[in-house]
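# No letters, just coordinates:
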C-alpha cells in the first residue's frame, strides 16, 4: 500500500509538472487535433490539381479535343506553350507534365501511321508523376479512339468486373490518413513525454530530491510511465471521438474500448522506451537526436505508412521486436476491419511480452543511472 501511495503522489507530481509546461501542452493539443486533420487531408494520394502544359504544333480538331480533356480537379487548366518555354518551365517547377502534340498529328493518325505524342514528366514530384502518367495516357488514348470512331461509346468487355471496396467504400484517403496519424502520434508523444519528464527532473535538480526520499527507482519510473501514458491515452481517445469521428466523419468499424486496451499495452512499452532514451541522453538536445534515430524507423517500418509485405524479409523479421509493429496491426484490424479480441490476441500478447522486457531492462538501467547520481 505504501508503494502504491508513493506511485500515486509521484504520478500527480508528474501531471502538475506537465501542466506547468506550456510547450508540451501545445504539442499534445496540436498532435491530436490539427496534426491529425492536416495529415489526413493535406496530402491526397489521388491526382489533384496537377499543373500541365501542352505544346500544340498540330492545331487540329483532334489536338483541341485533347487539350479540352484536361480539366480540374485532376489537372489545372492546361498552359499552352511552345518548345522554347518547356524546359525552362519544368526547370522552374511550374509544370509537372508537358505534353507535346507534333505537327500533322491528326493527318498521320487518320492515315494509320501511328504518330507519337511525347509526354515529359517532372519525376521529382513522385506521387503526381506516378499516378498522373497513367491518367494522361488514358485521356489521350480515349480521345484519339473516339475521334477515329466518330462517336463516343463505352466498349463492351466479355467479362464484367464488379468492384466492392470493403472497409473504405468511398476509397477516401482521409479515412486512412487520419487514423494512421493518431497511431503514429501515440508512439511519438509517449516517448517524448516520459523522456522529457526525466530530463526535466535532471535539469531542474529535483532528481536529487527524489534520491533522499523514501521512494524506490521502481516507484519513480512507474509513476512516470502511468502518468504520461494516461495523458496520451486520454488525448488519443479525444482525437478519435472528436477529430476523426466527429470532424472528419470517419466511420470506426470496431470497438473503441478494445483499441484503447491495446493502446494502453503499447504505451507500457513506448513510455519505458522513452525513459531508457532519457537515461542515455544528458540534455534535451541529445534526447531529441536520439528520438529521431529511434522514432523514424519505428514509424516508417511498422506497417503504418506502407504494407509490411512490401518490405525486405529481414526488415519484417527485425521489426517484429518493435512494439509499433504489433500496435499498428491490431489498431488497423480493430478500427478499419472491425476485428474482435479473437483475431488480435496475438498482438496483445506480443505487446505484453515486449513491454515487460523493455520495462525490466529500462528499470535496471534506470537504477544504475540513479546510483551514479547518488
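Looks like it came in fine. These numbers were taken from a predicted model, which means no experiment stands behind them.
# Please make it C-alpha for all contacts and neighbour counts, starting now.
OK.
# if I've got this straight, residue 324 is in a strand?
No - Residue 324 is assigned helix when assessed by DSSP: H, G, I helix; E, B strand; the rest coil, not a strand.
# can you tell me how far it sits from residue 184?
For residue 324, the distance to residue 184 equals 9 Å [C-alpha to C-alpha, to the nearest Å].
# Below is an additional structure, to be compared with the one above:
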C-alpha cells in the first residue's frame, strides 16, 4: 500500500508539473483538436477541382458534348487550349489532364472507325491522376454511347456496395489516422520530457533522497502521462472526429480506450527509454525522429499494411503500433468487438510489457548512475 501511495502522489506531482508547463499543455490540446481537424479536412484523397484542358481539333457537336460533360465538383470547367501550347502548359503544371480530340473524330466514329482520344495526365499529382483518369474514361464512354444511342451496358452488371464509408469521405480516414499518430507522438514526448525535465530542473536529486524507489518514480510518470493521453484521445474522438468532422463511431469507444491504455504501456515506455538516453530536449527530438516517425509511417495507418514488402511486414509485426492501428480501425470503422480484436490486444500487451521491462531496467540504471 505504501508503494501504491507513492506511485499515486508522484503521479499527481507529474500532472501538476504538466499543468504548470504552458508549452507542453498547449501542445497536447492542439495535437488532439486543431491538428486533427486540419489534417482531416485539409488532406483530401477524393477527386475534386481537377484542372482540365481540351485541345479540340474536331469542333463538332460530339466534342462540345464531351467538354460539357466534365462538371464540378470533380473537375473545374475545362479550358480550351491551342496545339502549340499543350507541351508548355503540361510542363508548367497548369493542367492535371489534357484531352486531345483529333480532327474528324465525330465523322470517323459515325462511319464505324475506331478513332482515339489522347489523354495527357500529369502523374505528379498521384491521387488525382489515378482516380481522375478512371473517371474521365467512364464519362467519355458514357457520353459517346449516348451520342451514338448505343447500349453501354456490359454483359455482366457490377453492383458495387461500399461498406463502412459509403460516401468515400477521406476526412474519416485521415482524422482517425491523425488521432492514432498523435497518441504515439504525445505519449513518447511527454514521458521522455518528464525525465529530462526532472534532470534539467534538478528535482531528480530531490526524488532520490525521498523514500521512493526508481520503479515507483517510473511507474508514476507512466500512469500520469498515460492518463492525460487517454483523456485527450477520448475527447478528440468524440468531439473533433465524431461531432465536428461527422464520422460515426461504429464500435465501442470504451473498448477502444481500453486498447489505447494497453498500447500506452508500450508508447510511454519508449518515451521513458529515450528520456534516459537523451540529455536534453533537442536530443530527445532527434531520437523521436529516428524512432517514432518511421514507426508511425510503417504501422499501416497511412498505407495498407499488406502493400508493404513481406520482410518489412514481419519486422513491423514486432512493434505494437501495427497491432494498435489494426484494432483501432476494426473497432472504430467496422464495429468489431473484443472477440475479434483480442489477438491484437494480446500482441500489444505482450510486446508492450517486454519493452516496459527494458525501459524500467534502463531507468533504474540511469538513476543508479546519477547517484554515483
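Nice, I can see it. Since the structure is predicted, the reported quantities are computational estimates derived from the model, not experimental observations.
# Do you know the score for how well these two fit?
Overlay of the two chains. TM-score (TM-score structural alignment, normalised by the length of structure 2): 0.94; 371 aligned residues with a C-alpha RMSD of 1.8 Å.
# what's the overlap in contacts for residue 324 and residue 184 of structure 1?
Common neighbours of residue 324 of structure 1 and residue 184 (criterion: C-alpha atoms under 8 Å, 6 or more residues apart in numbering): residue 299.
# Those two: which is more packed in?
When neighbours are counted by other C-alpha atoms under 10 Å, residue 324 of structure 1 and residue 184 differ, and residue 324 comes out ahead with 29 against 22.
# does the residue lying closest to residue 146 of structure 2 once chain neighbours are set aside sit in a helix, a strand or a coil?
In space, and not counting its chain neighbours, residue 146 of structure 2 is closest to residue 152: 8.0 Å by C-alpha to C-alpha, 6 or more residues apart in numbering. Following three-state DSSP, the label given to residue 152 of structure 2 is coil.
# Give the aligned equivalent of residue 152 of structure 2 in structure 1.
Matched to structure 1 by TM-score structural alignment, residue 152 of structure 2 sits across from residue 155.
# burial of that match, as a residue count?
Residue 155 of structure 1 has 6 neighbours, counted by other C-alpha under 10 Å.
# again with the one 3 residues further on
The number of residues packed around residue 158 of structure 1, counting by other C-alpha under 10 Å, is 6.
# picking up where we left off before, any idea how far the match of residue 152 of structure 2 lies from residue 136 of structure 1?
Look at residue 155 of structure 1 and residue 136 of structure 1: by C-alpha to C-alpha, they are 19 Å apart.
# Then residue 210 of structure 1?
From residue 210 of structure 1 to residue 136 of structure 1 the distance is 66 Å (C-alpha to C-alpha).
# Neighbour count for these two, which is higher?
residue 136 (19 against 16).
# can you tell me what part of structure 2 stretch 268-288 of structure 1 aligns to?
Per the alignment by TM-score structural alignment, stretch 268-288 of structure 1 matches residues 265-285 in structure 2.
# Could you list the buried residues of the matching stretch?
For stretch 265-285 of structure 2, a neighbour-count test (16 or more other C-alpha atoms under 10 Å) marks 265-278, 280-281, 284-285 as buried.
# Same check on stretch 120-131 of structure 1?
So, applying 16+ other C-alpha under 10 Å, buried residues of stretch 120-131 of structure 1: 120, 121, 122, 128, 129.
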